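[1] Just a sequence and a predicted model for now, questions to come.
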Amino acid sequence: MSSEVTSRADQAFHHLLKAETSKISVKPLTELYPNLSIDEAYEIQLKVIEMNVKNGSQVIGKKIGLTSVAMQQLLGVNQPDYGHLLDNMSVPNKGIISLEQLFQPKVEGEIAFILRKNLKGPNVTKEDVLEATQYIIPALEIVDSRITDWKIKLQDTIADNASCGLFVLGDNKFSLNGIDLMEIEMSLFKNGELMNTGKGTDVLGHPATCVAWLANKLSEYDVTLKAGEVILSGALSAAIEAKADDFFTAEFSHLGSVEVSFK
């Protein structure tokens, strides 16, 4: 990688870091660096994660974003993206989140996979994922962006850890025995009002296909999905904006519900 590209990645990293330390959102990276590549964006993401790990955080999983056709069309891309989950991003079920720690949060309902063995691409299939899964859990992801007004392109969201803020796992774990992930239905409620619905087929046709994509994508960087990691497989419906005193519930067929509130 050229020194010019390295310098640009460093500058972009510090641009996002400025937002993190000041809690004031910043201009899109793609506005400052119009020819920023996807590989550079992942390099910037890794710089952010490495800084957090150096400061005491621990990587406990991954998230997959842009798994729906609608979101891919919105950003003009034809593939998902991914980010890292850190231990300090985890919020207990029915927990309360302070808006002071976030920028412009939105809430999504997802299915989380917990692996019982490692998965490494490049040729991981949906069936491999199902065989490697220890259990699944209903989940909420609180997506967030350090980019002002969510004016993001693919490189912006990748660099910003795939716009991952926090996540919430339900209390109950479910074996895949007897569960057809394609048929799982999810209803997302805000303050008791139904906001939207989704189904397992809404994420690349099958949630396990998303995890397979992730394992294969990570193999390009010689990274393995590890046993015990939490994998958020992608939003089953559109993200809903969260403000003070809002509470959200995602109800899943076969999997129960998961809740979170904001103050």
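    Sure, I can see it.

[2] make it CA atoms for all contacts and neighbour counts henceforth
    OK.

[3] what kind of secondary structure is the residue nearest to the spatial centre of the chain in?
    Geometric centre of the chain, nearest residue: K63, 3.5 Å, by CA atoms, centre = their mean. Three-state call for K63 (DSSP: H, G, I helix; E, B strand; the rest coil): strand.

[4] M182 now?
    Criterion first, three-state DSSP; result for M182: helix.

[5] hang on, the earlier thing: pull the contacting residues for the closest residue to the residue nearest to the centre of the chain other than its chain neighbours.
    Ranked by CA to CA, 6 or more residues apart in numbering and with sequence neighbours excluded, the top spatial neighbour of K63 is L232, at 4.5 Å. Neighbouring residues of L232 by CA atoms under 8 Å, 6 or more residues apart in numbering: K62, K63, I64, E110, I111, A112, F113, A139, E141.

[6] Distance from the helix or strand hosting the fourth one to the middle of the chain?
    Following DSSP states H and E, the helix or strand that holds E110 is strand 106-115. For strand 106-115, the distance between its averaged C-alpha position and the chain's averaged C-alpha position is 8 Å (CA atoms, centre = their mean, to the nearest Å).

[7] Stretch 143-155 too?
    13 Å.

[8] Can you tell me what sits against that stretch?
    The contact list for stretch 143-155 (CA under 8 Å, 6+ apart) reads 16, 19-20, 24-30, 36-38, 41, 75, 77, 102-108, 156-157, 160, 163-166, 239.

[9] Equivalent analysis for stretch 207-220, please.
    Stretch 207-220 is contacted from outside by 64, 67, 82, 111, 119-130, 181-182, 200-201, 203-204, 224-225, 231, 233-234, using CA under 8 Å, 6+ apart.

[10] okay, now the one to match up with it:
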Amino acid sequence: MLSKEQHISIADELAEAERTHTMVPLLTQRFPDMTVEDSYAVQREWVRRGIENGRRLVGRKIGLTSKVMQEATGITEPDYGAIFEDMIFENGSVIEHDRFSSVRIEVELAFKLKKELSGPNATIFDVLSATEYVVPALEILDSRIEMDGRTIVDTISDNAAMGAMVYGGNPVAPDAVDLRWVSALLYRNESIEDTGVAAAVLNHPAMGVAWLANKLHAHGDTLAAGDIILAGSFTKPMWVHPGDTVHADYGSLGAITCRFI
């Protein structure tokens, strides 16, 4: 593993890249012995300083939980990142494109927890019991590290490429619908770009949340009551440019729209 000083130095780079909307060179090219545990240590340091600077941690995102996302990235294991309050946009928001270094959109479901959820043996039933409601959400992916050739180590260090999220539609109790069959149509500027079904996320989107609770336990952490959990994408990332309008139709669960300027 890298030293604590190296973890801090990398977190400094990423914080500056976030501030300036730029990208840093691939970590794995500069630190070829860097491990997944190193990357989570970098992420924890980045989160720690965010909290220290007044940002409020409100949840987590899970990434790379579906085959389509694993194939799109060439990465075969899930990861997670932090969600700060200032990363959340409401349905219908107009969002400044240049607050990010790059913008891609993913279609997801968000779980709002009503009680603590912890590992090491959390199951889908524990997740459903701990969930207050599930709501449609879009994840805005951002990259503070160069994208070509990046590995799971680069991605995790980069807060799992979390940029922001947009939520909307109709919240539902976790047992009100079969969450596996929640589907969405993703549009950019009135043209359909992709479709997906939530079962693509580990056969059930709640499985992603269970994975996260168990992974966090291994890192000495837990999911708290009130946390928002993005469960993972069931569409491939869609590039978005200034002037684009994004619309995701979830059928009976409503729709989400946002515009980038």
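    Looks like it arrived, so ask away. These numbers come from a predicted model, not from an experiment.

[11] Would you pull the TM-score for this pair?
    The TM-score (TM-score structural alignment, normalised by the length of structure 2) is 0.95; 261 aligned residues with a CA RMSD of 1.5 Å.

[12] Mind checking which of the contacts of stretch 143-155 of structure 1 land in helices?
    Residues of those located in helices (DSSP state H): L16, A19, E20, L29, T30, I38, A41, L75, D156, T157.

[13] quick one: the second one and K27 of structure 1, what's the gap?
    Between A19 of structure 1 and K27 of structure 1 the computed distance is 10 Å (CA to CA, to the nearest Å).

[14] again, but for the last one
    Counting by CA to CA, the gap from T157 of structure 1 to K27 of structure 1 is 12 Å.

[15] Which members of the ones in helices among the contacts of stretch 143-155 of structure 1 are the farthest-apart pair?
    Using CA to CA, these span at most 23.8 Å, a distance reached by E20 and L75.

[16] More neighbours: which of these two?
    Comparing E20 of structure 1 with L75 by other CA atoms under 10 Å, the one with more neighbours is E20, at 16 against 13.

[17] So for the corresponding residue of structure 2 for the more buried one, what's the nearest residue that isn't a sequence neighbour?
    E20 of structure 1 maps onto E18 of structure 2 when the alignment is built from TM-score structural alignment. Closest residue to E18 of structure 2 in three dimensions, ignoring its sequence neighbours and counting by CA to CA, 6+ apart: R144, at 6.2 Å.

[18] ok so, going back, ok, of the ones in helices among the contacts of stretch 143-155 of structure 1, which one's closest to V53 of structure 1?
    Nearest to V53 of structure 1 among those, with distances taken as CA to CA, is E20, at 15.3 Å.

[19] thinking again about what came up before, to which residue of structure 2 is the residue nearest to the centre of structure 1 aligned?
    Using TM-score structural alignment, K63 of structure 1 lines up with K61 in structure 2.

[20] what's the answer for K94 of structure 1, then?
    Using TM-score structural alignment, K94 of structure 1 lines up with G92 in structure 2.

[21] thought its match was touching A248?
    No. Here G92 of structure 2 does not reach A248: they are 11.4 Å apart, not a contact under CA atoms under 8 Å.

[22] between those two, which one's more packed in?
    The residue with more neighbours, out of G92 of structure 2 and A248, is A248; 27 against 17, by other CA under 10 Å.

[23] Can you tell me the SS state at the more buried one?
    Following three-state DSSP, we place A248 of structure 2 in the strand state.

[24] Could you pull out the helices in structure 2 for me?
    Under DSSP H, structure 2 gives helices at 4-20, 27-30, 36-52, 67-73, 124-130, 152-157, 205-218.

[25] Which members of the contacts of stretch 143-155 of structure 1 are classed as buried?
    16, 19-20, 25-30, 36, 41, 102-108, 156-157, 160, 163-166, 239 (16 or more other CA atoms under 10 Å).

[26] T201 of structure 1 corresponds to which position in structure 2?
    Counting by TM-score structural alignment, the partner of T201 of structure 1 is A199.

[27] Could you tell me which residues make contact with its match?
    A199 of structure 2 neighbours (CA under 8 Å, 6+ apart): L179, R180, W181, V182, P205, F234.

[28] I'd like the residues you listed written out as TSV, with neighbour count added.
    Below are the contacts of A199 of structure 2 laid out as TSV (neighbours: other CA atoms under 10 Å):
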residue	neighbour count
L179	19
R180	16
W181	15
V182	20
P205	30
F234	28
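
[29] ok, which pair from those is furthest apart?
    L179 and F234 (12.2 Å).

[30] Mind listing the shared neighbours of the two?
    A198, A199.

[31] ok, back up a step: quick check: neighbours shared by G92 and A248 of structure 2?
    Joint contacts of G92 of structure 2 and A248 (CA under 8 Å, 6+ apart) are I256, T257.

[32] rewinding a little: tell me which residues are up against the strand holding E110 of structure 1.
    Contacts for strand 106-115 of structure 1 (CA under 8 Å, 6+ apart): 132-144, 169, 186, 188, 207, 226-242, 248, 250.

[33] change it to 7 Å
    132-144, 188, 226-242, 250 (CA atoms under 7 Å, 6 or more residues apart in numbering).

[34] Kindly write the PyMOL command that selects the buried subset of those.
    Restricted to buried positions by 16+ other CA under 10 Å, the PyMOL selection for the contacts of strand 106-115 of structure 1 reads:
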select buried, resi 132+133+134+135+136+137+138+139+140+141+142+143+144+188+226+227+228+229+230+231+232+233+234+235+236+237+238+239+240+242+250
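
[35] Cross the contacts of strand 106-115 of structure 1 against strands and list the overlap.
    133-143, 188, 230-232, 240-241, 250 (DSSP state E).

[36] gap between the alignment partner in structure 2 of I179 of structure 1 and L27 of structure 2?
    Under the alignment by TM-score structural alignment, I179 of structure 1 pairs with V177 in structure 2. Counting by CA to CA, the gap from V177 of structure 2 to L27 of structure 2 is 42 Å.

[37] before we move on, the earlier item: so what does the residue nearest to K63 of structure 1 match up with in structure 2?
    Under the alignment (TM-score structural alignment), L232 of structure 1 pairs with L230 of structure 2.

[38] Repeat that for I49 of structure 1.
    In structure 2, I49 of structure 1 lands on V47 (TM-score structural alignment).

[39] which residue packs closest to its match, ignoring adjacent ones?
    V47 of structure 2's closest residue in space is A82 (CA to CA, 6+ apart), at 7.1 Å.

[40] Then E13 of structure 2?
    That would be V24: by CA to CA, 6+ apart, it lies 7.3 Å from E13 of structure 2.

[41] which residues touch the one you found?
    Here V24 of structure 2 is in contact with A17, R144, I145, E146 (CA under 7 Å, 6+ apart).

[42] R8 of structure 1 now?
    Listed by CA under 7 Å, 6+ apart, R8 of structure 1 has no contact partners.

[43] which position in structure 2 aligns with it?
    Using TM-score structural alignment, the partner of R8 of structure 1 in structure 2 is Q6.
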